[in-house]
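Novice: Pasting the sequence and the predicted coordinates here, then a few questions.
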Amino acid sequence: MDISGNTVFIPGSTGGIGLALARALRARGNTIIVGGRRTDQLERIAAEHPDIDTVRIDTADPASIAEAAKEVLARHPDLNVLIAMAGIMRVEDWHRPESFLASAESVITTNVLGPIRLIAAFIEHLRSRPDATIMTVSSGLAFAPLRATPSYNASKAAIHMLTESLRLQLADTGVRMVELVPPAVRTALLPGQENSEIAVPLDEFVTEVVELLASQPDAREIQVERVKFLRHAEARGDYDQVVATLNAADPHGR
């Protein structure tokens, strides 16, 4: 992925990693469109960052995705980068089905069906562009599980394999598949994570991501240094120790 001169749509980016990445990519000379469910947040972003366009989108709602895609492409026909950022994380106790089932279904809808539907809504357009990129967002937890968040772990493992598979299918097109693999980052993904000493500071994470994108334009995965402990556990042969360390550090992975 080239680091400048793109038109980039980032649904699920009204805060956290998404908004920080949107701002960083805008500073690198890209046209940015951010998407989110809440109009008050979109209005705030538009007021604070008038050079960033906004569109309402609920990535858990197929109709909303279809409508947002039409709006984005009508206003930005040169769109060539989609970053499927939206995601949720829930703590679940699978000893009691009544406590986790609705949560698990919501996580899978947002984290797996959301990106699938987003890609489906934009793939025809992106295939028409001479140089296009779809960036998915998985997690270090796709490669080493956190006990407290089974559905989240599974959803991100699915995103990893979806990305790997689409890269093979789209090899005959001009669309690149890039997977961003974050560690725990100081965002509001889980309660208290914004102040966690274990999580990577948001600005530090985004700075490293942008530097990796700039220095590795052909990278298939964007792995900051802090995620490699999880990402390569199985290859290193210390998977059991990594899982034990991860789950001993904090019950919520913060």
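Specialist: Here it is on my side, so go on.
Novice: C-alpha only now, for contacts and for neighbours.
Specialist: Fine.
Novice: can you pull the contacts of N30?
Specialist: Going by CA atoms under 8 Å, 6 or more residues apart in numbering, N30 touches 3-8.
Novice: hmm, who's touching stretch 51-64?
Specialist: 11-12, 26, 31-39, 42, 45-46, 65, 68, 71-72, 86, 109-110, 113-115, 117-118.
Novice: just to revisit the earlier point, would you list the buried entries among the contacts of N30?
Specialist: Listed as buried from the contacts of N30 are 3, 6-8; burial here means 16 or more other CA atoms under 10 Å.
Novice: Tabulate those in CSV, adding columns for secondary structure and distance to F143.
Specialist: Shown next, in CSV, are the buried ones among the contacts of N30 (DSSP: H, G, I helix; E, B strand; the rest coil; distance: CA to CA, whole Å):
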residue, secondary structure, distance to F143
I3, coil, 27
N6, coil, 31
T7, strand, 31
V8, strand, 28
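Novice: which one of the residues you listed sits closest to T245?
Specialist: I3 (35.2 Å; CA to CA).
Novice: List the buried residues in stretch 241-249.
Specialist: 242-243, 246-247.
Novice: now these as a markdown table including secondary structure and distance to P77?
Specialist: Shown next, in a markdown table, are those (three-state DSSP; distance: CA to CA, whole Å):
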| residue | secondary structure | distance to P77 |
| --- | --- | --- |
| V242 | helix | 45 |
| V243 | helix | 45 |
| L246 | helix | 44 |
| N247 | helix | 46 |
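Novice: was I right about G140 contacting V181?
Specialist: Yes. Using CA atoms under 8 Å, G140 is in contact with V181, at 6.0 Å.
Novice: Quickly list what's touching both of these two.
Specialist: V227.
Novice: Just the strands from this structure, written as ranges.
Specialist: For the chain, the strands defined by DSSP state E occupy 7-11, 31-36, 52-56, 81-84, 132-137, 175-181, 221-223.
Novice: Now do the fourth one: which elements does it pack against?
Specialist: Contact partners of strand 81-84 among helices and strands, from 3 or more CA pairs under 8 Å, 6 or more residues apart in numbering; DSSP states H and E: strand 7-11, helix 114-127, strand 132-137.
Novice: And here is the other one:
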Amino acid sequence: MHITGNTVFIPGATSGIGLALAERLHAAGNTVIVGGRRAELLAEIAATHPGIDTVRIDTADEASIRGSVDDVLERHPNLNVLVTMAGVMRVEDWTQGPAVLATAEETVVTNVLGPLRLIAHLLPHLQKQTDATIMTVSSGLAFVPLRATPTYNATKAAVHLFSESLRLQLQGTSVSVIELEPPSVATDLLPGQRESSFAMDVDEFADEVFEILRDRPDATEVQVSRVGFLRHAEAEGRYAETVRQLNAADPH
């Protein structure tokens, strides 16, 4: 992915790492469209970040995805980059029985069906572009599980393998697939995560991601240094110890 001259749509970028990346991509000379559910946050972004466009989208609702995609393409027919940023993370206790299903199903709809639906509705357009990119967002927890968030871990593992598979199907086309694999970052994804001593600073994370994209335009996985502890645990023969260390530090 080249880091300038693109038209980039980032659903789920009204805060956290999505907004931080949107700011950097815009500053680098890209046209950026931020999507989100809350109209007041979108209005604030439009007011405080002149030049960044916004669109209301609920990635848990396929009708909203269809309508928003049509809206974005009408306003930005040169769109060539999709970043599937939107996601939720919930603490679950599966020992408590079927009550956990409501949270689990919400997580699957947002974290798995949301990206799949976005990609399905935008891929025909992206395939017509000379140079296009789909950036999916998994997690270090796709590779090593956090005890407190079983469904989140599973959804991010699904995103990882879907990204690998989609990349294979799109070989030889104009569309590349990049997987962004964040570690714990100081956002509001989980209660208390912003204050966690284990979480990476948002700006530090976004700066390192931007450097990787700049220096390695052909990268298929974007891994900041802090996530290697999780991403490569199994390959390096330290999976069981990494699971133990990760969950010993788990505040939940």
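Specialist: Received it, and whenever you're ready, just let me know what you need. Remember, it's a predicted structure, so these values are computed and weren't measured experimentally.
Novice: What does the TM-score come to for these two?
Specialist: Aligned and superposed, the two chains score 0.99 in TM-score terms (TM-score structural alignment, normalised by the length of structure 2); 252 aligned residues with a CA RMSD of 0.7 Å.
Novice: picking up where we left off before, let me know the closest of the buried residues of stretch 241-249 of structure 1 to H76 of structure 1.
Specialist: L246 (42.4 Å).
Novice: gap between that closest one and R220 of structure 1?
Specialist: To R220 of structure 1, L246 of structure 1 is 25 Å away according to CA to CA, to the nearest Å.
Novice: And for D61 of structure 1?
Specialist: Taken as CA to CA, the span from D61 of structure 1 to R220 of structure 1 is 29 Å.
Novice: G114 of structure 1 too?
Specialist: Counting by CA to CA - G114 of structure 1 and R220 of structure 1 are separated by 21 Å.
Novice: Those two: which has the busier surroundings?
Specialist: Applying other CA atoms under 10 Å to G114 of structure 1 and R220 shows that G114 carries more neighbours, namely 24 against 17.
Novice: Give me the number of neighbouring residues for the residue lying closest to that one once chain neighbours are set aside.
Specialist: Of all residues not flanking G114 of structure 1 in the chain, T59 sits nearest, at 5.1 Å (CA to CA, 6 or more residues apart in numbering). Applying other CA under 10 Å, we find 29 residues neighbouring T59 of structure 1.
Novice: aligned partner of T59 of structure 1 in structure 2?
Specialist: Under the alignment (TM-score structural alignment), T59 of structure 1 pairs with T59 of structure 2.
Novice: right, and R26 of structure 1 touches V34 too?
Specialist: No. In this structure, R26 of structure 1 is not within contact of V34 by CA under 8 Å, at 11.0 Å.
Novice: Give me the more crowded residue out of those two.
Specialist: Between R26 of structure 1 and V34, counting by other CA under 10 Å, V34 is the more crowded of the two (28 against 22).
Novice: mind listing what that one touches?
Specialist: 9-14, 19, 22, 52-55.
Novice: can those residues go into CSV with extra columns for neighbour count and distance to V209 of structure 1?
Specialist: Shown next, in CSV, are the contacts of V34 of structure 1 (neighbours: other CA atoms under 10 Å; distance: CA to CA, whole Å):
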residue, neighbour count, distance to V209 of structure 1
F9, 28, 17
I10, 24, 15
P11, 30, 18
G12, 24, 18
S13, 26, 16
T14, 24, 18
L19, 19, 13
A22, 25, 12
I52, 17, 20
D53, 18, 22
T54, 25, 23
V55, 21, 24
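Novice: so which of the strands of structure 1 gets nearest A104 of structure 1?
Specialist: With CA to CA as the measure, strand 132-137 is the member of the strands of structure 1 nearest A104 of structure 1 (18.4 Å).
Novice: Quick one: average offset of the closest one versus structure 2, please.
Specialist: When structure 2 is overlaid, strand 132-137 of structure 1 sits 0.1 Å from its aligned residues on average, using mean CA distance after the TM-score superposition for structure 1.
Novice: and the residue nearest to A69 of structure 1 when sequence neighbours are not counted, how far is that from A63 of structure 1?
Specialist: Of all residues not flanking A69 of structure 1 in the chain, A121 sits nearest, at 6.4 Å (CA to CA, 6+ apart). Distance, A121 of structure 1 to A63 of structure 1, using CA to CA: 11 Å.
Novice: the more surrounded of these two?
Specialist: Neighbours per residue (other CA under 10 Å) separate A121 of structure 1 from A63, with A121 holding more: 18 against 13.
Novice: distance of that one from V185 of structure 1?
Specialist: Relative to V185 of structure 1, and taking CA to CA, A121 of structure 1 is found at 29 Å.
Novice: For structure 2, which segments are assigned as helices?
Specialist: Per DSSP state H, structure 2 carries helices over the ranges 16-27, 39-48, 62-75, 101-108, 114-126, 150-169, 202-215, 228-231, 239-248.
Novice: Reformat those as a markdown table; add distance to E92 of structure 2.
Specialist: What follows is the helices of structure 2, written out as a markdown table (distance: least, CA to CA, whole Å):
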| stretch | distance to E92 of structure 2 |
| --- | --- |
| helix 16-27 | 22 |
| helix 39-48 | 28 |
| helix 62-75 | 25 |
| helix 101-108 | 8 |
| helix 114-126 | 21 |
| helix 150-169 | 7 |
| helix 202-215 | 25 |
| helix 228-231 | 21 |
| helix 239-248 | 14 |
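Novice: Just tell me which of those helices ends up closest to L189 of structure 2.
Specialist: When the helices of structure 2 are compared (using CA to CA), the closest one is helix 16-27, at 8.4 Å.
Novice: What residues sit buried inside the closest one?
Specialist: 16-26.
Novice: list the contacts for I83 of structure 1?
Specialist: Residues in contact with I83 of structure 1 (CA under 8 Å, 6+ apart) are 8-11, 134-137.
Novice: tell me which of those residues is nearest to L162 of structure 1?
Specialist: Distances from L162 of structure 1 to the contacts of I83 of structure 1, taken by CA to CA, are shortest for T136, at 9.1 Å.
Novice: what number of residues lie near the nearest residue to that closest one once chain neighbours are set aside?
Specialist: Nearest residue to T136 of structure 1 in three dimensions, chain neighbours excluded: E179, at 4.9 Å (CA to CA, 6+ apart). For E179 of structure 1, the count of nearby residues is 24 (other CA under 10 Å).
Novice: before we move on, what about E197 of structure 1?
Specialist: Other residues near E197 of structure 1 come to 11 when the count uses other CA under 10 Å.
Novice: and what of the one 4 residues further on?
Specialist: Counted with other CA under 10 Å, residues neighbouring P201 of structure 1 total 16.
Novice: Quick check, it in contact with V185.
Specialist: Yes. The criterion here is CA under 8 Å, and P201 of structure 1 meets it with V185 at 6.0 Å.
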